[in-house]
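**Q** Sequence first, then the predicted structure:
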Amino acid sequence: MNVLVFDTSTNNFSLSIIKDKKIVLNLSKNINKTYSKFLIPILKLSLKKSNLDIKEINYILTSLGPGSFTGIRIGIAVAKGIGITSKAKILGYSNMDVLANAINIDLKGKKIVTVIKSKNKDYYFQIFNHKKTAINKISTFSIDSLPRIFFHKNLIFSGDLDIKLINKLKNKKTIFYKKKPNAYILSNLFEKSNMLKMTKVLNPIYVYNHYAKKN
């Protein structure tokens, strides 16, 4: 089984390739230019380095967000294009699910708060129970106005945790698990047969109230 995983939902591009059920390539790069010019060349080069032909890919996994709408749409379009050539199965995933499932410590009596940086002082977040099941819809908050639940006890925060946010959240019962949503995490989960809640419906995750606020 050969799998191509990539994440274009933020400027922190990541890519991973699983060949014959083993991870053979991981790439992480900060992108300051548009994915429309960068993505296809880097995918071709990565497949070449992995000694894989595009037609040998069985699965393509691409991020549905939340994050940069433009980056996500480009990622989906490229995944579909490769899928036509390779006849691979294309699956989309939520960055929030990846962040929650990357945590490998005892979660008894705890909840997970996944956090992804948006723009300026804004963040996306979602809350998961100890079984790593989401218990609310993806929402947003500002560093200047934190949700009340963030100050509850026995929380594990996972994701884009900068110093300002950590300083505002510090208490004795809070655990910070600094992981970013990327292809490396997902490829490891996939390799272990943890399929998460992936979907064949490739629609970007749209946080309505966030975009309504911006317009």
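**A** All right, it came through fine. Not measured: the values here are computed from a predicted model.
**Q** going forward, measure contacts and count neighbours with C-alpha atoms only.
**A** OK.
**Q** Show me what the longest helix belonging to the chain packs onto, helices and strands only.
**A** Scanning the chain for the longest helix, with DSSP state H as the assignment, gives helix 69-86. Using 3 or more C-alpha pairs under 8 Å, 6 or more residues apart in numbering; DSSP states H and E, the elements in contact with helix 69-86 are strand 3-7, helix 35-49, strand 59-65, strand 89-94.
**Q** Please compute how far the longest one lies from its chain's middle.
**A** Read that as helix 35-49. When C-alpha coordinates are averaged (C-alpha atoms, centre = their mean, to the nearest Å), helix 35-49 and its chain have centres 19 Å apart.
**Q** could you give the angle of that helix to helix 69-86?
**A** 40 degrees (axes from the mean of the first three to the mean of the last three C-alpha atoms, to 10 degrees).
**Q** Structure two is appended below for comparative analysis:
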Amino acid sequence: MKVLGIDTSTESLGIAIAEDGKLLIGCDKIFGLRHSQDLIPTIKELLKSVSLTIDNIDGFAVAIGPGSFTGLRVGVTTAKALAIVKNKPVVGVPTLDVIAHNAYYYPGTICPIIDAKKGMLYAALYERKAKGLVRKSKYLLLTVEELLKKINKHTLFIGNGIIFYGKIIEKIKKEKAVLAPKRLWLPRSENVAMLGWEELKKGKTDNSFDIIPLYLHSRECNIGK
């Protein structure tokens, strides 16, 4: 089974294809939120590079956020349209799950953080178990101070929220905080494709007409810096 993964939830645009539990190909580029212009050409280019067409894809996975309001609409709308037109299954993958899997092999608590503007961030807590990463919290929208009150263990923080909150995290948590290197901050499309492949293999799908972005803030589209 070939699954096409799409991520437009941040400034990075990513497309990847997973086949039978392995990554076939992936491409992540920083386009600066020009996703509406670049998504379809990037999909076509990636498929062509491995001698495939969209008809060879058995299912779709898309990062559903939280993240950029405009970017999420582009990715989710495109995945829905492809699934409906091609009559193939589609599954949404939360962006915090995707980022956490950038640090899949970290032995302790993993906390992806995404800037949510206006002094807020999106976050969740994960731990590695025998079956893989397990989310130990809800998907959260809160201040960095509120988040740190929930954390008592040594924790790896990962995500673009480090730009804004890395110093205060280190100041408050000191040796209990580890900040991931910048190369791990953004979601990777290979994780979207692989996590989507795992869900579709289990028979878990979302309704093509009903799948929507994960908006933790009811007025997210109106938030400014």
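**A** Received, thanks. A quick note: this is a predicted structure, and the numbers were derived from the prediction, not measured.
**Q** quick one on the thing from earlier: mind putting the helices and strands packed on helix 69-86 of structure 1 into JSON lines with distance to K153 of structure 1 and mean neighbour count?
**A** Putting the helices and strands packed on helix 69-86 of structure 1 into JSON lines (distance: least, C-alpha to C-alpha, whole Å; neighbours: other C-alpha atoms under 10 Å) gives the following:
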{"stretch": "strand 3-7", "distance to K153 of structure 1": "32", "mean neighbour count": "26"}
{"stretch": "helix 35-49", "distance to K153 of structure 1": "40", "mean neighbour count": "14"}
{"stretch": "strand 59-65", "distance to K153 of structure 1": "28", "mean neighbour count": "27"}
{"stretch": "strand 89-94", "distance to K153 of structure 1": "26", "mean neighbour count": "22"}
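**Q** Nearest to L186 of structure 1 among these would be which one?
**A** Set against L186 of structure 1 and scored by C-alpha to C-alpha, these come closest in strand 3-7, at 7.6 Å.
**Q** which helices and strands does that closest one pack with?
**A** Counting by 3+ C-alpha pairs under 8 Å, 6+ apart, the packing neighbours recorded for strand 3-7 of structure 1 are strand 12-19, strand 59-65, helix 69-86, helix 183-191.
**Q** Please repeat the previous calculation with a cut-off of 7 Å.
**A** Contacting strand 3-7 of structure 1 under the criterion 3 or more C-alpha pairs under 7 Å, 6 or more residues apart in numbering; DSSP states H and E are the following elements: strand 12-19, strand 59-65, helix 183-191.
**Q** follow-up on the earlier one: columns distance to H152 of structure 1 on top of the helices and strands packed on helix 69-86 of structure 1, output as JSON lines?
**A** Listed next are those as JSON lines, based on distance: least, C-alpha to C-alpha, whole Å:
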{"stretch": "strand 3-7", "distance to H152 of structure 1": "31"}
{"stretch": "helix 35-49", "distance to H152 of structure 1": "39"}
{"stretch": "strand 59-65", "distance to H152 of structure 1": "26"}
{"stretch": "strand 89-94", "distance to H152 of structure 1": "25"}
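**Q** The closest residue to Y177 of structure 1 other than its chain neighbours: neighbour count?
**A** Sequence neighbours aside, S158 is the residue nearest to Y177 of structure 1 in space, at 4.7 Å (criterion: C-alpha to C-alpha, 6 or more residues apart in numbering). Neighbour count for S158 of structure 1, taken as other C-alpha atoms under 10 Å: 26.
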